[in-house]
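Peer 1: Could you work out the structure for the sequence below:
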Amino acid sequence: MTTSRSPCSRSPPPSRHTTRRTFVTRTPEFHGAVHQNLYLAEGGREVHAVITVDAQGDAAVQNTSPQAAEVLILDCSGSMGSPAEKIIQAKEAARAAIDELPDGVWFALIAGSVGARMLWPAQPHLVLADPETRAEARDALRGLDTVGGTAIGTWLRLAGQLLGGHPEVIRHAILLTDGRNEHESPEQLRAALRDCEGKFSCDCRGVGTDWSVAELRTISSALRGTVDLVVEPAELAEDFRAMMASSMRKAVGDVGLRLWTPVGATVRFVIQTAPTLVDLSPHRVDSGPLTGDYPTGSWGTESRDYLLGVELEPGDVGEEKLACRVTFVHANTDGTELPLRQFFSHTEPDGRTNEFSSARIRALWTDDLTQSTVFNDKVAVVTSRAELAKAVQDGLAAHRGGDPDQAVDCLSRARKLAEQVHDDNLRARLDQIYDPDTRTFRLNRMSAQEEMGLDIESTKTTPLDRG
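Peer 2: Next up, the predicted model:
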């Protein structure tokens, strides 16, 4: 009897899969600007500032190892088969993502239910992409059946095991689910995230409306990815293709925002405010007596904004202090740091512009109220955006908690803030559930799709105008 070779019975990959190739990578330059009101009132303690950052492609350098590793994590729990269109389109989406993989990228497929198993290859390791391995992975999707429940932490742990073995490359996963994490405790999921943090980034997608935005946002925030709603299964393939293409454009991984503060200063918050709103404060890792690193994930050619808050001991009127200093760092696999080219512009009160290799946030105490009471425009916009997201999420939480009055109050404030900061997308979603005749929100008629879409949209933002 003749048997065909199955990827699920393969021993560790032959030498053609592990041959190192020469890749060209581009380490971006980081160009940033500091926006703040330099002046604090007499006795003032807290300094707020916005740092806008644009990563731009730099000169090519040779790298003798593959530059990327990808894992697709597909929910194959029983609910993915009802209706069957979900699992059918999930397979098509995975095939579309596989087709985007260039030769020489490490990859694997995971099937997730109450546990995690290798869908391809059979053994828990990554394989280098080439025409043959891409075809084998596509074929393996035919055998993906739907059965069991959902324990996302086990899926992430297996992905971390696979990707953690390749610290020299940019590591990324795509996770697709249609349900809630009902077969493990919240603490089990949090423990899995602690184990996976720093090993890879993860973009999360929920198909349908039976999954939890809060759960996937927790995952995407911890693993520096995105979360989004795919209402129609037929839309999955294009979304997967776009996510994979975006991942392939990343040029440097494991970038940290390093924040130095002087003795006696306290960091109140570090928040990424664009392109998605993510509080980085809980993820700080001390890197020295006066420094802490906040992981920002992988970067390509892109723009991001950050809002920082630092508390200082008050100075005397006329005294100036350095409140904090920001640089971006990348750690090599041997623990050394890869220098990143970076330049930050600072505009002085008299209009002069200086450029430094770090972002310097300062404080100058004054008794002139015309100086200390002026709000920096960009700080005001970013702060309002953060308040907008909180107002939406507080309103939805009040609605789910059975407090319609509080929900209406919060969403009304959100609607005003959305108009104030010119967030047309979020304003449009709020208007979908707003009744102009009664001047209130039709919460009892809000669909699950509308609620989830509003929740997700609340944390999506556009980088500030660089002018």
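
Peer 1: from here on, contacts and neighbour counts on C-alpha atoms
Peer 2: Noted.

Peer 1: Pull out the buried positions in stretch 438-448.
Peer 2: 441, 443 (16 or more other C-alpha atoms under 10 Å).

Peer 1: Was I right to think T461 contacts V278?
Peer 2: No - using C-alpha atoms under 8 Å, T461 is not in contact with V278, being 10.7 Å away.

Peer 1: D435 and T209, how far apart?
Peer 2: Here the criterion is C-alpha to C-alpha, to the nearest Å. By it, D435 lies 24 Å from T209.

Peer 1: make that L223, sorry
Peer 2: Per C-alpha to C-alpha, L223 is found 23 Å from T209.

Peer 1: the more surrounded of those two?
Peer 2: Of the pair L223 and T209, L223 is the one with more neighbours under other C-alpha atoms under 10 Å, namely 25 against 20.

Peer 1: What number of residues are in the vicinity of the closest residue to that one other than its chain neighbours?
Peer 2: In space, L223 comes closest to S201 once its chain neighbours are excluded; the distance is 4.7 Å by C-alpha to C-alpha, 6 or more residues apart in numbering. When counting by other C-alpha under 10 Å, one arrives at 30 neighbours for S201.

Peer 1: do the same with D405
Peer 2: Using other C-alpha under 10 Å: D405 sits among 11 other residues.

Peer 1: Next: G165.
Peer 2: 12.

Peer 1: Here is a second sequence; please produce its structure as well for comparison:
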Amino acid sequence: MPYDTTLFVHVDEPDLVPDKRVPGASVKLLAQLKVAVFDQARGEHADPGQLALIIALDVADHRRERMVAAVRDALTAMPSGASFAVVTAGAERGGGPVRYYPAGPGSWAPADRQHRISAAFAMGAAPLAADGVPRSFGYDGWLAEARRLFAGCDRTLCRLLLVTDGSTGYEDASLTAQLAACGAEFSCEVIAVGNDWDYQPLERIAGRLRGTADAAGPDFAAALAAAVRRACRRAVPALPLEVTVRPGVRIESFVQFTPEHLELAADPPSGPYRHVFPTLPWDPAGVTSEFLLALRADGAGDRLGEELQFAMVSLGSLHEAVTARWRDPRLPPAPTASRTNDETTGESSRLLDSRHRMIMHFRRGLEALRGGQRAAAESHLGQAAAGAHQLAEGWMLNEIGGWGDIHDAAAGSVSVRLPADAHRVSVALLRLGARSASRGTSRTAGRQRPAGPCPACAEPAVPGALHCVRCGEELS
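Peer 2: Take a look at the predicted model:
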């Protein structure tokens, strides 16, 4: 294989305690995963001989001048030796997307100097949708054309770059069916051009097709060139994470924290216990991707005090077990071993789970704002504010403050301003995954305190934490 992989699984709370009050109740088990994939080419981008890129231009005719400039910059950003094609709306009224460059059935253009010049020149006459004319195809049409073109391509790294100004409508059922049909055939980078339209379907497309989405103004050349470089840098083909659970265990959630924060959805299960999760294409530099796996375990019939395997995580040929043990609820907890400063600066699975719930409440609060639902928005944003206060996530408090007033962050008391700007909400949701993954700067706005265990329950705390994520005790 042209790459090496590493897989690390850690359960930092291996003792599961059944609830004495509710016999047979399930218990949550959290496991951290760290994955790195090293491309042996060790370059700034993937092997150009394996790259195939489609630039799909779903924009109206009045954007032609800026579109030509954007395509020119995007072609310049491609490494020599890659193959590319440009797809535009069909020339016939009501026609679907078709390949415009290069001409000829089944052909792809090499990203050499001559084809870059020819393609950029040809864009001046490319068929684009007429201004104000509704299109009879949706996003599923663009995805279907990409699938058709990639099916006739012998390259292993297939990337779609979809540039859209929102003129294309969509139907949930058609888009859902097409996303399912795409499987892991290619990844998709999405550029949203212009304002005052709903970015919601783009979140779904980028999330399901293991890409990223970015919002750009009228001049989208820089955003498209950056998306090309990002797509070319991800050098490893589809390499999904597989989770196999034992009977009596189910997956509650599987969250990727870096490089993008998103909740992963499993492909249709191949059996009752095996689940396959598509992930973002791996970065060739070996940048570590972090995940949190939350399981629900039923302890009926399990012996107490013995290490048991609850799940198996697989990445290619690598396999790691998720193990824990049931503790007798009548016995006191085992003493927690003291941790070094290096260990306490890491994030425990409980803290990651709290952070994920904070972000999910913020996302649901924004969705409620978009729908004009005051009570739901204030409830979710209030819970996000309470989580941000506990975790000292100052950036989250600043985000919430942009949508209303925080009266008491610790108590989760928030009031919102309605009506909310739907476009602002769309932009915030589109960028939330990348923003919330930037943990290196996430706490700079909060009060900094030294790292150390909680004085009440000895739970480790990260620098800047104000309250314990386990018991809520104020940290000193």
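
Peer 1: in terms of contact, does the residue nearest to L223 of structure 1 touch G225 like I think?
Peer 2: Yes - counting by C-alpha under 8 Å, S201 of structure 1 touches G225, with 5.6 Å between them.

Peer 1: what is in contact with the two at once?
Peer 2: Both S201 of structure 1 and G225 lack any common contacting residue under the criterion C-alpha atoms under 8 Å, 6 or more residues apart in numbering.

Peer 1: ok, which stretches of structure 2 are helices?
Peer 2: Using DSSP state H, the helices of structure 2 run over 64-77, 113-122, 139-151, 172-182, 200-208, 221-233, 341-344, 349-370, 374-391, 394-401, 422-437.

Peer 1: Which one of the ones you listed lies nearest to S413 of structure 2?
Peer 2: Across the helices of structure 2, the minimum distance to S413 of structure 2, taken as C-alpha to C-alpha, is reached by helix 374-391, at 5.4 Å.

Peer 1: So what angle separates the directions of the closest one and helix 349-370?
Peer 2: Interaxial angle of helix 374-391 of structure 2 relative to helix 349-370 (axes from the mean of the first three to the mean of the last three C-alpha atoms, to 10 degrees): 150 degrees.

Peer 1: Structure 1: which residue goes with L430 of structure 2?
Peer 2: In structure 1, L430 of structure 2 lines up with I456, judged by TM-score structural alignment.

Peer 1: Contacts only, for its match.
Peer 2: Residues in contact with I456 of structure 1 (C-alpha under 8 Å, 6+ apart) are 213, 227-229.

Peer 1: just A418 of structure 1 next, same as before
Peer 2: 385, 388, 424, 426-427.

Peer 1: now do 6 Å
Peer 2: With contacts defined as C-alpha atoms under 6 Å, 6 or more residues apart in numbering, the neighbours of A418 of structure 1 are R427.

Peer 1: measure the spatially most central residue of structure 2 to L7 of structure 2 for me?
Peer 2: By C-alpha atoms, centre = their mean, structure 2 has its centre lying nearest to L262, at 3.5 Å. In this view, L262 of structure 2 and L7 of structure 2 are 19 Å apart by C-alpha to C-alpha.

Peer 1: before we move on, back to that, and in structure 2, which of the contacts of I456 of structure 1 remain?
Peer 2: For these, the aligned pairs still in contact in structure 2 (both residues aligned by TM-score structural alignment, their matches' C-alpha atoms under 8 Å) are 213, 227-229.

Peer 1: top of those by neighbour count?
Peer 2: V227 (25 neighbours).
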